[in-house]
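**Student:** sequence unknown, structure follows:
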């Protein structure tokens, strides 16, 4: 079964989401949908777009949460319903052994994700990380492990 991980920007503009979703669909096109497993930390933006596309295609979603306080501390009220809906559809949920969501916990969750996938989709504009554990750091870690990385950054995609 193909296990595909996601890393990407959390601050996509609303106008970018349809093009990013289409880019993810295209990146997943070569995979058997009946056996597709998407692994995500379920952050706002790219991770949630990826999870929604995997589910729409008939795949399963596995979630890796960075810390036990992630839902309460990091999920904003305007994103809580979508987060909860996607989390509720997850095949499995693994919470990393951190009490507090911080850069260390985010990178540990991404490392766990990388340990459990065959390939990675990166919704990434090619820029440097905004802090330890950002998209560029995860792309570098995936490439260091020899994991194939497919970058999705469609024309017109923007970050807030």
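**Tutor:** That came through fine. A quick note: this is a predicted structure, and the numbers were derived from the prediction, not measured. Numbers count the residues shown, from 1 in each chain.

**Student:** when you work out contacts or count neighbours from here on, use the C-alpha atoms and nothing else.
**Tutor:** OK.

**Student:** just the strands in this structure please.
**Tutor:** Ranges of strands in the chain, per DSSP state E, are 3-8, 37-40, 60-65, 92-95, 119-123, 149-152.

**Student:** packing partners of the fifth one?
**Tutor:** For strand 119-123, the contact count by 3 or more Cα pairs under 8 Å, 6 or more residues apart in numbering; DSSP states H and E identifies strand 3-8, helix 17-28, helix 135-144, strand 149-152 as packing neighbours.

**Student:** redo these as TSV? Include distance to residue 40.
**Tutor:** Compiled in TSV, the helices and strands packed on strand 119-123 are given as follows (distance: least, Cα to Cα, whole Å):
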stretch	distance to residue 40
strand 3-8	6
helix 17-28	13
helix 135-144	12
strand 149-152	15
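
**Student:** winner for burial among these?
**Tutor:** strand 3-8 (a mean of 27; mean count of other Cα atoms under 10 Å).

**Student:** helices and strands around it, which ones?
**Tutor:** Short answer (3+ Cα pairs under 8 Å, 6+ apart): strand 3-8 packs on strand 37-40, helix 46-56, helix 103-115, strand 119-123, helix 135-144.

**Student:** let's bring in a second one:
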């Protein structure tokens, strides 16, 4: 059971995301019908720790073996999406391929779960131009912190 709780038009999410960088590119994904991008990952399940969640999500979404390197950001993100108020607790990890296997591709691709998610490796120098959320990532991906940072973001735009 995912740790997503809904009350009327409010939603709480516990999300874990991968900062996966290869060949100067970061892996992003988006819902095929959406215009905004995000880092791959997903919602933790009840009683699942964040590292286990991320390894599981990468396996499910990309059929890839990955391992977490270090925790970069813990975020409290407050935003409105589809007329619902979201409170999202996020854990963002630097990850790498287990065994050193390279997964970089120059073209967009779909994962094994089907065509509802489009993946793309985006050059780090172009991330600022991408419609990427949360917005702090547009700058932060080119300047990864040396330790874990805690960020609180409030964005009530729909």
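**Tutor:** Arrived safely. The shown structure was predicted, so the numbers you read here are calculated from the model rather than taken from an experiment.

**Student:** TM-score them against each other, please.
**Tutor:** Scored by TM-score structural alignment, normalised by the length of the second structure, the superposition of the two chains gives a TM-score of 0.24; 74 aligned residues with a Cα RMSD of 5.7 Å.

**Student:** returning to that earlier point: reformat the strands of the first structure as TSV; add distance to residue 73 of the first structure.
**Tutor:** Listed next are these as TSV, based on distance: least, Cα to Cα, whole Å:
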stretch	distance to residue 73 of the first structure
strand 3-8	20
strand 37-40	18
strand 60-65	12
strand 92-95	14
strand 119-123	24
strand 149-152	29
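
**Student:** dump the residue contacts of residue 38 of the first structure.
**Tutor:** 3-6, 50-51, 54, 59-62 (Cα atoms under 8 Å, 6 or more residues apart in numbering).

**Student:** before we move on, back to that, among the strands of the first structure, which is nearest residue 138 of the first structure?
**Tutor:** Proximity to residue 138 of the first structure, assessed across these by Cα to Cα, is greatest for strand 3-8 (6.9 Å).

**Student:** quick check: angle from the closest one to strand 60-65?
**Tutor:** On the basis of axes from the mean of the first three to the mean of the last three Cα atoms, to 10 degrees, strand 3-8 of the first structure is oriented at 50 degrees to strand 60-65.

**Student:** got the angle for strand 3-8 of the first structure vs strand 119-123?
**Tutor:** Using the same axes, to 10 degrees: strand 3-8 of the first structure against strand 119-123 is 20 degrees.

**Student:** okay, the angle between strand 3-8 of the first structure and helix 135-144?
**Tutor:** 150 degrees.

**Student:** does residue 23 of the first structure touch residue 151 like I think?
**Tutor:** No. Checked against Cα atoms under 8 Å, the pair residue 23 of the first structure and residue 151 is beyond contact range at 9.2 Å.

**Student:** strands along the second structure, start to end?
**Tutor:** 4-7, 10-22, 25-31, 41-43, 66-81, 84-97, 109-111, 114-123, 149-155.

**Student:** can these go into JSON lines with extra columns for mean neighbour count?
**Tutor:** As requested, those are exported to JSON lines (neighbours: other Cα atoms under 10 Å):
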{"stretch": "strand 4-7", "mean neighbour count": "12"}
{"stretch": "strand 10-22", "mean neighbour count": "21"}
{"stretch": "strand 25-31", "mean neighbour count": "20"}
{"stretch": "strand 41-43", "mean neighbour count": "22"}
{"stretch": "strand 66-81", "mean neighbour count": "18"}
{"stretch": "strand 84-97", "mean neighbour count": "20"}
{"stretch": "strand 109-111", "mean neighbour count": "16"}
{"stretch": "strand 114-123", "mean neighbour count": "17"}
{"stretch": "strand 149-155", "mean neighbour count": "12"}
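
**Student:** mind giving me JSON lines with those and columns for distance to residue 57 of the second structure?
**Tutor:** Shown next, in JSON lines, are those (distance: least, Cα to Cα, whole Å):
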{"stretch": "strand 4-7", "distance to residue 57 of the second structure": "15"}
{"stretch": "strand 10-22", "distance to residue 57 of the second structure": "9"}
{"stretch": "strand 25-31", "distance to residue 57 of the second structure": "13"}
{"stretch": "strand 41-43", "distance to residue 57 of the second structure": "6"}
{"stretch": "strand 66-81", "distance to residue 57 of the second structure": "10"}
{"stretch": "strand 84-97", "distance to residue 57 of the second structure": "12"}
{"stretch": "strand 109-111", "distance to residue 57 of the second structure": "11"}
{"stretch": "strand 114-123", "distance to residue 57 of the second structure": "13"}
{"stretch": "strand 149-155", "distance to residue 57 of the second structure": "23"}
